[in-house]
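Visitor: structure for this input, please:
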Amino acid sequence: MGSSQSKAPPVSPPSPLLRQPWREVSEKYKDNLEFVKSYQPENKQVKHLRILLYGPVGAGKSSFINSVDSVLKGRAAGRAQADAISGKSFTRQYKTFKFRKSPGVTYSFVFNDIMGLEPGPDTGVCEGDLKLALRGHVREGYKFDPDQKLKEGDDGYNSDPTLEDKVHVLVCVVAAAAMSRLSDQMVKKIREVRLAASKLGIPQMAILTKVDEACPEVKKDTGNIYKVKYLKEKVEHFHHQKLGIPENCIFLLKNYSHETESNDKMNAAIVCALKQMLHYGDDYLNDLET
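Guide: Model prediction:
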């Protein structure tokens, strides 16, 4: 005769998602985008706030520039060349990216992409060149040479940089899925650049890209970026054990890659990070006036 006791109901696995996002981006998207589009530096010595992107090869620096361009244009854009195959830096020259607002008018911030960092010696961008770029000593169009640091007297050396030439915000770009694989040598290179920026008082941020490749919940729905527990742990790990950048200065996003239409969920995360870059950069420029 069978037992009269009923079987216990199966236990559901814990949800990988938080009930509420730990950083709200969607509700503030329109306000954030309006701020970005209307931004003007308070410091009248500069027309454009300069943001320098750096990080390992393939992290998505050029793709982030294209993503910002896509958000501002409301359609997919691809001005900054990117390469997902070679494993080597596709960016070779120091180039300033401005964003067209209307005929003859650009938005009041610019990006500089730079050759990617590589773990080995004499590969990727020289940390010395990166440090010179912070101080505005790298001329537009300079071609990076991993074997030779730029020096005074070279064609690419700007001996008399203006405040406009200098970097106002430094942003480290790392792919979320590759974060745990950053070598000690790579972390050391990044920290050296961070230390140089700190000595100059330049504000610093980080963006973790390719979150859809790191997490299936985001691949299903980009709106889950700030609800996934795993990605929150990635941010905490990046803060505590990798580079020490404060958690409120670390942002998650997915760059435009295969998408051909504008996506508000992707845009919201991109604009949230961009708005904070402008805030930090403006605070830095304002401090220089006091």
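
Visitor: CA atoms for contacts and neighbours, from now on please.
Guide: OK.

Visitor: could you report the neighbour count for the closest residue to residue 164 other than its chain neighbours?
Guide: Distances taken as C-alpha to C-alpha, 6 or more residues apart in numbering put residue 46 closest to residue 164, at 5.2 Å, once the chain neighbours are dropped. For residue 46, the neighbour count with other C-alpha atoms under 10 Å is 17.

Visitor: let's compare: structure for the following, please.
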Amino acid sequence: MFGGWFKPKPRPPSPEPFTEEWRKIPWGNKGRDLQFVRDYQPHNDELKQQRILLYGPTGSGKSSFINTVDSVLQGRVTGRASADAIFLESFTKKFRTYKIQKGGPGEFYPFTFTDIMGIEDTNKGACVEDIKLAMRGHIKDGYNFNPASKISEDDHNYNKTPTLNDQVHVLVCVVSATTSNILSAETVTKMRQVRIAANDMGIPQLAILTKIDEACPEVNADIKNVYRSKYLKEKMVDLNVALGIPLNCIFPVKNYHSEIDTDDDIDTLIVSALRQIIHFGEDFVNNL
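Guide: Purely as a prediction, here's the structure:
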């Protein structure tokens, strides 16, 4: 039903790359998108910070994506969100929102990233009902996910009266491009349930395809080959077919993991995706 994306089979040799990029990206000019991010301020006076919720299977790179965005905006590699290199189970256990510092102490960018437990099979990972409640703003920071049941309204981490700032303004699905992270049909069903719920709430959605360097040798050799890689485009199409996320809302990126210094080409992909995420969130809030 879901094609090669979800079936554990040996990866075939990479097809010959496209001769031209099928999506244009401003290589060598990350400053344009970076300046947009740095200048962004919500037009809605009630909104202090856009809330960007990341969800996806265990080991997809949600926490690493937060760290990478933080690294790009700080100009140095950071590691505030705890990430793990062993994907036997979700390393993130709690509902946690990350602000990104801008300028001096106490000054932050007007958007936040909320990290949650990964989605897995039955009685594992984040409960879908919890994610739905989180999108409506009913879950507070520090909530410890229970895979078997959703949060109780009597829980001290349940927010009975969420405001606009508590609600989710953009939902971002994070999935690894590597074939080592095989998704079961049940995991995909849960992800689809989250997507449908967000659609019912009118929340805009995008997807981040991580670990593109591990998935494609041509990209590992030169990240600027990302939009020439037929293999990665096939992965994006697979994701489009499985979850229904449009191709122009899927962004392949490489997270920082072995680097000790930032890289302009890695940054370019990140800020290109981040700019679109911010645009989507701004449109949603303004349409409320």
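
Visitor: separation between residue 165 of the first structure and residue 115 of the first structure?
Guide: In this view, residue 165 of the first structure and residue 115 of the first structure are 18 Å apart by C-alpha to C-alpha, to the nearest Å.

Visitor: and for residue 285 of the first structure?
Guide: According to C-alpha to C-alpha, residue 285 of the first structure and residue 115 of the first structure sit 26 Å apart.

Visitor: what's the answer for residue 202 of the first structure, then?
Guide: Taken as C-alpha to C-alpha, the span from residue 202 of the first structure to residue 115 of the first structure is 20 Å.

Visitor: ok, these two, which is more surrounded?
Guide: Set side by side, residue 202 of the first structure and residue 115 show more neighbours around residue 115, with 28 against 21, by other C-alpha under 10 Å.

Visitor: OK, contacts around that one?
Guide: Contacts here follow C-alpha atoms under 8 Å, 6 or more residues apart in numbering; on that basis residue 115 of the first structure touches 54, 57, 89-94, 124-125, 144.

Visitor: will you turn the residues you listed into a markdown table that also has neighbour count and distance to residue 131 of the first structure?
Guide: What follows is these, written out as a markdown table (neighbours: other C-alpha atoms under 10 Å; distance: C-alpha to C-alpha, whole Å):
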| residue | neighbour count | distance to residue 131 of the first structure |
| --- | --- | --- |
| 54 | 26 | 11 |
| 57 | 26 | 18 |
| 89 | 21 | 18 |
| 90 | 19 | 20 |
| 91 | 22 | 17 |
| 92 | 17 | 17 |
| 93 | 17 | 16 |
| 94 | 19 | 13 |
| 124 | 23 | 14 |
| 125 | 26 | 11 |
| 144 | 21 | 13 |
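
Visitor: now for those residues, which pair is the farthest apart?
Guide: 57 and 94 (15.2 Å; C-alpha to C-alpha).

Visitor: can I assume the residue nearest to residue 164 of the first structure is in contact with residue 167?
Guide: No - judged on C-alpha atoms under 8 Å, residue 46 of the first structure makes no contact with residue 167 at a distance of 11.4 Å.

Visitor: so where's the longest helix in the first structure?
Guide: helix 264-289 (DSSP state H).

Visitor: what packs against it?
Guide: On a contact count with 3 or more C-alpha pairs under 8 Å, 6 or more residues apart in numbering; DSSP states H and E, helix 264-289 of the first structure meets helix 29-38, strand 49-54, helix 61-73, strand 169-175, strand 250-252.

Visitor: quick one: the following helix or strand past the fourth one to the second structure mean distance?
Guide: Pointing back at strand 169-175 of the first structure there. Remark: after strand 169-175 of the first structure, the chain's next helix or strand is helix 184-200, criterion DSSP states H and E. Compared with the second structure after the fit, helix 184-200 of the first structure shows a mean deviation of 0.6 Å (mean C-alpha distance after the TM-score superposition for the first structure).

Visitor: tell me the contacts of residue 18 of the first structure?
Guide: With C-alpha under 8 Å, 6+ apart, residue 18 of the first structure has these contacts: 227-229.

Visitor: how close does the counterpart of it in the second structure get to residue 177 of the second structure?
Guide: Using TM-score structural alignment to pair residues, one finds that residue 18 of the first structure aligns to residue 19 in the second structure. According to C-alpha to C-alpha, residue 19 of the second structure and residue 177 of the second structure sit 22 Å apart.
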